[in-house]
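Engineer: With the input below, show me the fold.
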Amino acid sequence: MPQGSNASRRSESSRRAILAATEELCRESGYRRLTIEAIAARAGVGKTTIYRWWPSKGAVVLELLDEAAVVGTAPPDTGDLAADLRSLLTEVIELSTPQDSAPGVGLVAEALQDPELGRELRERLIEPRIATFKQRLRRAQDTGELSPDADLDVALDLLYGPLYHRLALHLGMPDRAHLDALITHVLRALTPPPEHPPTP
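Structural biologist: Purely as a prediction, here's the structure:
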């Protein structure tokens, strides 16, 4: 058996192959048809290798998404809050498209029926990204881009809620113009215009 760095390289190579196979199979046939057997065959590994690292196909897809959603873990801070929010929301849209074969869509659907998977999804993927989203908005408050009394929980719901609403009801993800309009309206609602002194 390989030892030391050779073993680590082999393990990492197998892990990457498994994640790549998982994404390919989801894109080809959808999450519902995904099986551990199919992943193993596509990746060229045994099922025992997969089960040694993940308890289920949902756990494999969760790791795949955790690595793919890189914008959400380190939101841009360009000084243009609207542009930075567009980058964050665009990543969600891309990970949810096309709806019938995107790995994230199938995972969220299964998590609604599997409390343990739902907990893992929330703790590993969702909550850390909510935290970084709020950090970006706090910086916007510090620099005056956003009202200091803006409710960041409400901001989260107003920005992300429409995406999942459209996803759940099969309305299609917003295009660039629709997304820009959403961001504009939300920021307008969260940052009231300055009060003007009464006209003498």
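
Engineer: When you work out contacts or count neighbours from here on, use the C-alpha atoms and nothing else.
Structural biologist: OK.

Engineer: Could I get the full set of helices for the protein?
Structural biologist: Remark: helices assigned in the chain by DSSP state H are 4-29, 36-43, 47-53, 57-68, 81-95, 103-111, 115-120, 127-142, 152-168, 176-190.

Engineer: Tabulate these (TSV), appending distance to Pro75 and mean neighbour count.
Structural biologist: Converted to TSV, the helices of the chain look like this (distance: least, C-alpha to C-alpha, whole Å; neighbours: other C-alpha atoms under 10 Å):
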stretch	distance to Pro75	mean neighbour count
helix 4-29	24	16
helix 36-43	32	18
helix 47-53	29	13
helix 57-68	14	18
helix 81-95	7	17
helix 103-111	20	20
helix 115-120	22	15
helix 127-142	7	17
helix 152-168	14	15
helix 176-190	16	15
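
Engineer: Would you mind telling me which of those is nearest Ala74?
Structural biologist: helix 127-142 (6.8 Å; C-alpha to C-alpha).

Engineer: Packing partners of that closest one?
Structural biologist: Identification of packing neighbours for helix 127-142 by 3 or more C-alpha pairs under 8 Å, 6 or more residues apart in numbering; DSSP states H and E yields helix 152-168.

Engineer: between the helix it packs on and helix 103-111, how many degrees?
Structural biologist: On the basis of axes from the mean of the first three to the mean of the last three C-alpha atoms, to 10 degrees, helix 152-168 is oriented at 100 degrees to helix 103-111.

Engineer: Another sequence for comparison is provided below:
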Amino acid sequence: MSPDASRRNEQARRAVIEAAFVICVERGFAQVTIEAIAARAGVAKTTIYRWWPSKAAILLDGVEMHRDASAGFPDTGDIMVDLTTQTANVMALFQGDFGAIWRGLIAAAQSEEFAADGVRRILRGSIDACVARLAKAVEAGQLRADLELELAVELIYGPIYHTWLLGTRPVPPDFMPTVLQALTPALRPQTP
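Structural biologist: The predicted model follows:
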């Protein structure tokens, strides 16, 4: 039997998530412990375990909350403007504390099934939002009718993850506009 969500104290929930985020940023994912989170949040470990099975679950909960507030998908009616805005928002999110936490969760997902499931769930939500926006652009004639939408998502966001996760090179401010400009011929309808 799972706990009654209506009984969870929202202030305690936010304190736990904030404590987990701060510890992860300060010390790294591997050093985050339930004991440290409880001490920093001013709650009992039992309170944490009542609502989350692991540190990854706490961080995933917080990542979803922050991602949804910071990197939603705009719809101005111009897909290239929207992609430029959204990818800039994602890159800004990755450059901050969120990025350190997300990187830790991605690393944990390589060996922890719970973290892997959470990372896949969060990515799936982001992919679905982008696919929906791309589909709308296809309907509006802004993108090719035969465009494989999930492949387009991978082509658009792959460079962000590659440069950010691997640190292959410094990323200039115009990185994603340059990437999108390079992809535009493959995305746009062909003119006769």
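
Engineer: What is the aligned counterpart of Val22 of structure 2 in structure 1?
Structural biologist: Aligning on TM-score structural alignment places Val22 of structure 2 opposite Glu24 in structure 1.

Engineer: List the residues that contact its match.
Structural biologist: For Glu24 of structure 1, no contacting residues are found, by C-alpha atoms under 8 Å, 6 or more residues apart in numbering.

Engineer: And for His66 of structure 2?
Structural biologist: His66 of structure 2 neighbours (C-alpha under 8 Å, 6+ apart): Phe98.

Engineer: Would you mind finding the match for Thr87 of structure 2 in structure 1?
Structural biologist: Using TM-score structural alignment as the criterion, the counterpart of Thr87 of structure 2 in structure 1 is Leu89.

Engineer: ok, now how distant is that match from Tyr31 of structure 1?
Structural biologist: 22 Å (C-alpha to C-alpha, to the nearest Å).

Engineer: Arg136 of structure 1: what's it in contact with?
Structural biologist: Contacts for Arg136 of structure 1 (C-alpha under 8 Å, 6+ apart) come out as Pro75, Asp77.

Engineer: actually Asp146 of structure 2, not the one I typed
Structural biologist: Applying C-alpha under 8 Å, 6+ apart, no residues qualify as near Asp146 of structure 2.

Engineer: Structure 1: which residue goes with that one?
Structural biologist: Asp146 of structure 2 maps onto Asp149 in structure 1, by TM-score structural alignment.

Engineer: just to revisit the earlier point, which residue sits closest to the match of Thr87 of structure 2 in space, ignoring its chain neighbours?
Structural biologist: Nearest residue to Leu89 of structure 1 in three dimensions, chain neighbours excluded: Tyr160, at 7.3 Å (C-alpha to C-alpha, 6 or more residues apart in numbering).

Engineer: and the helices of structure 1 as TSV, adding distance to Ala74 of structure 1?
Structural biologist: Below are these laid out as TSV (distance: least, C-alpha to C-alpha, whole Å):
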stretch	distance to Ala74 of structure 1
helix 4-29	22
helix 36-43	30
helix 47-53	26
helix 57-68	12
helix 81-95	9
helix 103-111	19
helix 115-120	20
helix 127-142	7
helix 152-168	16
helix 176-190	19
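
Engineer: What number of neighbouring residues does the residue lying closest to Pro189 of structure 2 once chain neighbours are set aside come out with?
Structural biologist: Leaving aside its sequence neighbours, Pro189 of structure 2 sits nearest to Arg144 (C-alpha to C-alpha, 6+ apart; 4.2 Å). By other C-alpha atoms under 10 Å, 20 other residues sit near Arg144 of structure 2.

Engineer: Arg144 of structure 2 reaches Leu187, doesn't it?
Structural biologist: Yes. Applying C-alpha atoms under 8 Å as the test, Arg144 of structure 2 and Leu187 come out as touching, 5.9 Å apart.

Engineer: any idea how far the counterpart of the residue nearest to Leu89 of structure 1 in structure 2 is from Gly118 of structure 2?
Structural biologist: With TM-score structural alignment as the criterion, the equivalent of Tyr160 of structure 1 in structure 2 is Tyr157. Tyr157 of structure 2 sits 19 Å away from Gly118 of structure 2, going by C-alpha to C-alpha.
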